[in-house]
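*Asks:* Next comes the sequence, and after it the predicted model I'd like to discuss.
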Amino acid sequence: MNRGPGRPANAGQRFRAGRVLGLGRTAAALALCAGLWPAAACATDVNTASVAELDGIRGIGPAMSRRILQARAQAPFTDWQDLIARVPGLGRQSAARLSQEGLTVGGAALAPLPAPLPKASRAGAGTGP
């Protein structure tokens, strides 16, 4: 390749994480899904996931997988609120953790929970001026 002045040696080449880290494609994919890179890259949709895929998400065990699949057999989940309402034992905080681990509903992650108020703000809430 004929490089002009000021053009880096790798100009025009795509970034490949496996090459940079000295990993093959398979090893790079495993590192990605093992949590060494962001979980969003390994999103698992609750409406299409197998038992094994659900069990692979940290925080979902065999019992939760069964409950999810039983509820999904009735109808696909429309959104996170539908998932939380129809799966026994799944609350908003658990759903937030599962979303952080890569679980999605229809490809969408759960919106983050609002930050809790500081204790000083809660103590004065409800008192008048």
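*Replies:* Cool, the structure landed.
*Asks:* hey, let's count contacts and neighbours off CA atoms from now on
*Replies:* Fine.
*Asks:* For this structure, which segments count as strands?
*Replies:* In the chain, the strands defined using DSSP state E lie at 44-45, 103-104.
*Asks:* out of these, deepest packed?
*Replies:* With neighbours defined by mean count of other C-alpha atoms under 10 Å, none of those is more surrounded on average than strand 103-104, at a mean of 25.
*Asks:* Show me what that strand packs onto, helices and strands only.
*Replies:* In terms of contacts (3 or more C-alpha pairs under 8 Å, 6 or more residues apart in numbering; DSSP states H and E), strand 103-104 is packed against strand 44-45.
*Asks:* ok so, going back, so which of the strands of the chain gets nearest G91?
*Replies:* With C-alpha to C-alpha, the closest approach to G91 among the strands of the chain belongs to strand 103-104: 14.2 Å.
*Asks:* okay, pairing it with this:
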Amino acid sequence: MNKRIQTLLGASLVALILGLAPLCAVAQEMEPINVNSADAELLAELPGIGETRAAAIIEDREAKGPYESAEDLTRVSGIGDATVEGLADQVTF
């Protein structure tokens, strides 16, 4: 009988963990990153950016001024329309 209780408790624990998994995913959503104030490390976390493009974004904003929209990121070599579309809801200005 002790084995049955252990099995039941184990199954209940697994069900509880699986039931809470969607809540963890919601808690891990990132806040949008402000491309006019973020450092290279933070910019590199954006999909399709990485370290090299992050440095290029900072260099470009220092040379040409702040970005006003996601489309302005196309000023940076290697960032095209597809990348901008993927970033639209993950960046602010």
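*Replies:* Thanks, I have it. These figures come from a predicted structure and were not determined experimentally.
*Asks:* TM-score for this pair?
*Replies:* TM-score of the superposed chains, computed with TM-score structural alignment, normalised by the length of the second structure, equals 0.61; 70 aligned residues with a C-alpha RMSD of 2.3 Å.
*Asks:* can you put the strands of the first structure in JSON lines and add distance to A120 of the first structure?
*Replies:* Formatted as JSON lines, the strands of the first structure follow (distance: least, C-alpha to C-alpha, whole Å):
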{"stretch": "strand 44-45", "distance to A120 of the first structure": "40"}
{"stretch": "strand 103-104", "distance to A120 of the first structure": "35"}
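*Asks:* Show me the one of the ones you listed that comes nearest R122 of the first structure.
*Replies:* strand 103-104 (32.4 Å).
*Asks:* what about the longest helix in the second structure?
*Replies:* Ranked by number of residues, the top helix in the second structure under DSSP state H is helix 2-27.
*Asks:* what's the counterpart of P76 of the first structure in the second structure?
*Replies:* Residue mapping for P76 of the first structure onto the second structure gives P66, with TM-score structural alignment as the criterion.
*Asks:* What about its match, how many residues nearby?
*Replies:* Using other C-alpha atoms under 10 Å, the number of residues around P66 of the second structure comes to 16.
*Asks:* Would you mind measuring from it to L73 of the second structure?
*Replies:* Counting by C-alpha to C-alpha, to the nearest Å, the gap from P66 of the second structure to L73 of the second structure is 10 Å.
*Asks:* contacting residues for K119 of the first structure?
*Replies:* Counting by C-alpha atoms under 8 Å, 6 or more residues apart in numbering, K119 of the first structure makes contact with nothing.
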